[in-house]
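# This is a predicted model, with the sequence first.
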Amino acid sequence: MFQSFEVTARPEQGPPRLAALRAEMARVGLDGVVVPRADAHQGEYVAPCDARLEWLTGFTGSAGFAAVLADKAGVFVDGRYRVQVRAQVATEVFTPIDWPEVKLADWLLDHAGAGAKIGFDPWLHTCDEIARLTEALGERVTLVATETPVDRVWPDRPAPPGGAAEAYPDALAGRSAAEKRALCAEALAGTGEAVAVLTLPDSICWLLNMRGSDIPRIPIVQSFALLHADQSVDLFIAPEKCAGLSLGPEVRLHPPEAFAERLRGVTGRVRIDPKSAPRAVADLLGEGAAEITFGPDPCVLPKACKTEAEIAATREAHLRDGAAMCRFLHWLDAQTPGGFTEIDAVRALEDARRETGALRDISFDTISGAGPHGAIVHYRVTEETDRTVGPGDLLLVDSGGQYLDGTTDITRTMAIGTPDAEMIAAYTRVLQGMIALSRIRWPKGLAGRDLDALARAPLWMAGMDYDHGTGHGVGVYLSVHEGPQRFSRLSETPLLPGMILSNEPGYYREGAFGIRIENLVVVTEAAPVPGGDPHRAFHGLETLTLAPFDRRLIDAERLSAPERDWVDAYHLTCRERLLPSLGKEAGMWLMTATQPL
């Protein structure tokens, strides 16, 4: 149930495994090797058989990589994981590196000798990633494509996942697989491309209206595919996974081991997405007669812009999930401070979701962090780290559910006992940021980077900030983290109607507390404003998530009148929509929790 987050590195990680890897590097003539947290599909989450970074170092975060030389080893992580990595890896042999402030190329140039040969597995790195690294390294350090040596020193590596594929209902998808194939094939034909190589399982599952269970928490089935301009598909998947699944004559099945040879035989103009396709795909195509073109995965944008059916289904999923959240929050308020733990909270929330009778899985391992654990952005509680939730703590709970009709992701931060003034002030600033983003309307064509600052501005004015994006895209009974849409300083993708994103500003005081508030929102066409420019199209956001905020942490005097009105209106919506789904006691709790500010 709980993803590992241990205070100290496990003894089997670190020195013994690192020594074995270095011996294998020396045997094959490598001076170093890059070990990413990635598989051949380049998704965010990996199966146990592909958890090489965790096996080697003990680090369990969802992003990062290691660079191993004969006498040095760095583990590179971003701002979300800098506390976590220092708790998990054996720092006497692995040096945590702040990435992206420190670039891999610069670190290699500083620590690897001139002429060093650094191995990388071309199935585990994208085309763009290797191109940038090669350019940055110049002639001083050489990258060598090779099967990852980690696999050769991992004696008990788990078997690949073998979960069965299942059909996803057309009624919930809003389009049949044939309609999706036609839509994406039309994009290829319009650019004169004959084939697109698909390597992202969520793209393939979306395209063919199928789901699976190959990755924990994410209902995908691992496969590769070739989408042709004539709307047909070659699907490379273990045949036993498709038993009982009718994909139609336009979808031809092949075993996964045939994928590499098929790439060598592809002809004509072939599109690959350099941001997600493994470098090996380009190398294999280059061995044949294909003319490689670089462009976006043709499924990504249509998948991100949800159909009306998907949005309607997702609203139903959030209604169900919101009622489960209220039952949990009612349970939480009934607990005695100091009388329950972080794991108790996780179990209570997951029980509330299971009681809906519709939960397929949680959408990620629940984050339940009390006091200083809340300041670890992606903290995962274990039996070893479980902390009693005591008086004066803030409890941050980030969680979600996978339902057939939608994927949810919600964070609420609750006061246990009486919060102090610093907590209230920080929480209120975070809430103001969420409100600003929730209320904004913007001219068509803006991207997530144009709106990210709105959520940060109240914190910035107090000299505060947070080290993660303000929001990620979310799928529909697919990945809880979905691109290309984001609220982020880095996102250049225009926000389009139908895109679902999270709105989740936060604040983290290391060693003391963490605050995050998260709702999911969907981009909509904004109604005209009287007196506005009649020729300008505007977009806005509809909030999907339904669960009250902790009024004990809100300084109503700090809020402006429009901000107070927004909170009161949101709480009224929660009351009206959730009350019919709640029993008497939870309903009474909700009535109190949603009183006007």
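Yep, it's here.

# From now on I want contacts and neighbour counts done on CA atoms only, so please keep to that.
Will do.

# for the stretch 301-450 of the chain, what spans make up the strands?
359-362, 367-370, 394-399, 401-403, 406-407, 410-415, 442-443 (DSSP state E, counting those that start in this stretch).

# Using a markdown table, lay out those together with mean neighbour count and distance to A586.
Compiled in a markdown table, these are given as follows (neighbours: other CA atoms under 10 Å; distance: least, CA to CA, whole Å):
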| stretch | mean neighbour count | distance to A586 |
| --- | --- | --- |
| strand 359-362 | 19 | 20 |
| strand 367-370 | 29 | 21 |
| strand 394-399 | 25 | 19 |
| strand 401-403 | 28 | 20 |
| strand 406-407 | 26 | 24 |
| strand 410-415 | 24 | 17 |
| strand 442-443 | 14 | 38 |
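
# Columns distance to D39 on top of those, output as a markdown table?
What follows is the strands of the stretch 301-450 of the chain, written out as a markdown table (distance: least, CA to CA, whole Å):
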| stretch | distance to D39 |
| --- | --- |
| strand 359-362 | 22 |
| strand 367-370 | 24 |
| strand 394-399 | 25 |
| strand 401-403 | 23 |
| strand 406-407 | 23 |
| strand 410-415 | 27 |
| strand 442-443 | 38 |
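
# Determine which of those approaches R175 most closely.
strand 406-407 (15.5 Å; CA to CA).

# who does that closest one touch, helix- and strand-wise?
helix 308-334 (3 or more CA pairs under 8 Å, 6 or more residues apart in numbering; DSSP states H and E).

# Check which residues of the helix it packs on are buried.
Buried residues in helix 308-334, defined by neighbour count with 16 or more other CA atoms under 10 Å: 309-311, 313-332.

# Report the distance from that helix to the chain centre.
20 Å (CA atoms, centre = their mean, to the nearest Å).

# quick one: that helix to strand 410-415, angle?
Calculated by axes from the mean of the first three to the mean of the last three CA atoms, to 10 degrees, helix 308-334 forms an angle of 20 degrees with strand 410-415.

# re earlier: relative to A20, which of the strands of the stretch 301-450 of the chain is closest?
strand 367-370 (33.8 Å).

# The structure to be compared is supplied as follows:
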Amino acid sequence: MSTYEDRLNALREELASRKLTGFVVPLTDEHMSEYVGAYAQRLGWLTGFQGSAGTAVVMSEEAAIFTDGRYTLQVREQVDGENWEYVGVPATSVADWLKDHASQGGRIGYDPWLHTRQWVTAATKALAEKGAELVAVDTNPIDAVWPDKPLPSDAKLIVHDEKFAGKSSPRKRQDMADEMAEKKADAAVLAALDSIAWTFNIRGADVDHTPVALAYAIVHKDGTADFFVEPDKMSEDVQRHLGNGVRVHERSAFQGVLGSLKGKRVIADPERAVAAIFQTLEDAGATILSEAEPAVLPKAIKNPVELQGMRDSHERDGAALVRFLHWLSIEAPKGGVTEMSAAKRLLEFRQENPLLRDLSFDSISGAGPHGASPHYRVSEESSIPLEMDSIYLIDSGGQYPDGTTDVTRTVIIGTPTPEMRDRFTRVLKGHIALATAVFPQGTRGSQLDSFARQYLWAAGLDYMHGTGHGVGSFLGVHEGPQRISAANYPGSGWDEPLHAGMILSNEPGYYKAGEYGIRIENLVAIEEREIAGGEATMLGFETLTFVPIDRNLIDTTMLTAVECDWVDGYHADVVARIGPHLDDAAAAWLGEMCAPLD
């Protein structure tokens, strides 16, 4: 269809033919994934929005798109305000908006394979107050009006070798079986793609930049499992790897097997399993234990092999990023470098390493005002030049068989203003405060969030995103349940106590709309800390990312002696770890960038 307005009109006609007065369009797939395959990009196809989180509601006469503070600017650039109302979450939820806008007797459709049971309950209650109802659809109406909708990926599964995984799949499943025995559970549903990949030590290529495969699984109390995947995606190597303890079925058989669990006590995750899974289990007469998938926490707590892999992959990745920053320092002042050409050049540096499997997400290459959109996605149409005396923000990462990386650096092209240096230094102070935090076991990320914000708050400033997210091991660049985020920022539903072995990002920022953005992001691993005379079990952070911080943006008069020592110590580590991977010119530049602060 030629325009987004045409698509919106076509959907409204389809809804009318189904006697629906509205329909809810989330940006997810049947696995509640954050990043989804092309076949599930229904929100982007309908609206033009290219962010990674959002929801739309289409009514007969009005339509709204819901995004959080990360996308306030982006959604207005990509979605036509003539046809769509912009709504910010969490200030206004989809359920609240429906309650205000649905008509008496209205019938609002939803796809039960794309929503959680909690969302269905909240929306049903909200609509009931208006005398309207929420209606589950058998087939998604967007699919009916999307003429060239891509098919799901047919990429083959691959084995994730135990030398990278650190633990065999049978051992992982037996650990799950032991946990199920304690809870008197007969089975556990695995719906999250990263849980499945981790449990079976397999990887795939069904989602851009996330090495997972479209599949479902049910793990049983004896450690065996049923695995549901399209047959064409299997190979003899994978079949052999899975072994006799895993029964392989076609993906379409999943719902039927769920329906056979009558009388069984079944674990289903309210955050990761869609409403249709819960409904099928209820209809089958199963007893549902509503709690996290048994893969979630052990996947987040990396074993020693995974931790070493993360260290090794970050060293290789850091070398590629340093080569890029060296190149940028030479080429950007000449003019002619654009957001797109810079992102492509960084990819080329990463591709020089044969272990690179993919990027871990589309690089956020933001010059000047585009840097003020925390999740800006550069395209040929949006790409602008890097100009003198402006800030450039590059947030990027790689997927390697031994680890996943995610790093953001902010650099000045030319000379910064005093305000730029002030804001950058406040962000840096917050980054250091979090990096050096020591906290007792049992602490939650929400308790640490203000460490990173305090110096911005002191100047009446803030940033509208979480401070840290979990990261997988050759898996998702965003991983739960760990997170560093206050209750009023995106992702605050994750509030798992922090455990040694978890990987998190440390990424405070500052964004001035229409002018520039600043973010400093390293990945860190939680480790136990021995404190002389201490009585409690204490934790701290091991820094994994080694890339220089732009000294030209640091106002050293704002740093304490301890903070200056941290920067100097960090930069000494960068030289020691990354320097040996560089040629003479890049190594000399790195030495200058990492010289002690004046």
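Arrived safely. From a predicted model like this one, the values you see are computed outputs, not experimental measurements.

# Any idea what the TM-score is?
For this chain pair, the superposition-based TM-score is 0.96 by TM-score structural alignment, normalised by the length of the first structure; 584 aligned residues with a CA RMSD of 1.1 Å.

# between the strands of the stretch 301-450 of the first structure, which gets nearest to L200 of the first structure?
strand 406-407 (18.4 Å).

# wait, which of the strands of the stretch 301-450 of the first structure is closest to A182 of the first structure?
Judging these by CA to CA, what sits closest to A182 of the first structure is strand 406-407, at 24.3 Å.

# give me the stretch of the second structure that the closest one matches.
Using TM-score structural alignment, strand 406-407 of the first structure lines up with residues 403-404 of the second structure.

# mean offset of the matching stretch relative to the first structure (after superposition)
Compared with the first structure after fitting, stretch 403-404 of the second structure deviates on average by 0.4 Å (mean CA distance after the TM-score superposition for the first structure).

# What are the contacting residues of that stretch?
306, 309-314, 360, 397-398, 471-477 (CA atoms under 8 Å, 6 or more residues apart in numbering).

# any idea how far whatever residue of the second structure lines up with D465 of the first structure is from D68 of the second structure?
By TM-score structural alignment, D465 of the first structure lines up with D462 in the second structure. With distances taken as CA to CA, to the nearest Å, D462 of the second structure is found 15 Å from D68 of the second structure.

# Please apply the same query to S379 of the second structure.
22 Å.

# Looking at those two, which has the bigger crowd around it?
D68 (19 against 11; other CA atoms under 10 Å).

# List the residues that contact the more buried one.
A53, G54, G88, V89, P90, P490.

# now the second one, nearest residue through space, not along the chain?
In this structure, G54 of the second structure finds its nearest non-sequential neighbour in T67, 4.9 Å apart by CA to CA, 6 or more residues apart in numbering.

# ditto for the fourth one
Once flanking residues are discounted, V89 of the second structure sits nearest to D68: 4.9 Å by CA to CA, 6+ apart.

# Also the first one?
Spatial nearest neighbour of A53 of the second structure, chain neighbours left out: L27 (6.1 Å); criterion: CA to CA, 6+ apart.

# Which residue in the first structure aligns with that neighbour?
Aligned against the first structure by TM-score structural alignment, L27 of the second structure finds its counterpart in R37.

# just G256 of the second structure next, same as before
In the first structure, G256 of the second structure lands on E261 (TM-score structural alignment).

# For its match, which three-state class applies?
Put simply, E261 of the first structure is helix when judged by DSSP: H, G, I helix; E, B strand; the rest coil.

# tell me which element the alignment partner in the second structure of V521 of the first structure is part of?
Aligned counterpart of V521 of the first structure in the second structure: V524 (TM-score structural alignment). In this assignment (DSSP states H and E), V524 of the second structure forms part of strand 522-529.

# most distant residue from the middle of the first structure?
Using CA atoms, centre = their mean, the residue of the first structure lying farthest from its centre is G531. It sits 40.3 Å away.

# how near is it to A177 of the first structure?
For G531 of the first structure, the distance to A177 of the first structure (CA to CA) stands at 44 Å.

# And D452 of the first structure, by the same measure?
From D452 of the first structure to A177 of the first structure the distance is 35 Å (CA to CA).

# now C127 of the first structure
For C127 of the first structure, the distance to A177 of the first structure - CA to CA - is 29 Å.

# what does L207 of the first structure give?
Using CA to CA, L207 of the first structure is found at 6 Å from A177 of the first structure.

# what's stretch 317-333 of the second structure in contact with?
For stretch 317-333 of the second structure, the surrounding residues in contact (CA under 8 Å, 6+ apart) are 337, 342, 345-346, 349-350, 386-388, 397-398, 405, 413-414, 545-548, 578-579, 581-582, 586, 589-590.

# ok now that stretch, how far from the chain's centre?
25 Å.

# for stretch 146-157 of the first structure, same thing?
Here stretch 146-157 of the first structure is found 27 Å from its chain centre; the criterion is CA atoms, centre = their mean.

# before we move on, what about stretch 61-72 of the first structure?
Taking mean C-alpha positions (CA atoms, centre = their mean), stretch 61-72 of the first structure and its chain are 21 Å apart.

# Would you enumerate the residues in contact with the residue nearest to A258 of the first structure when sequence neighbours are not counted?
Spatial nearest neighbour of A258 of the first structure, chain neighbours left out: F236 (7.3 Å); criterion: CA to CA, 6+ apart. Counting by CA under 8 Å, 6+ apart, F236 of the first structure touches S223, F224, A225, L253, H254, P255, P256, E257, A258, F259.
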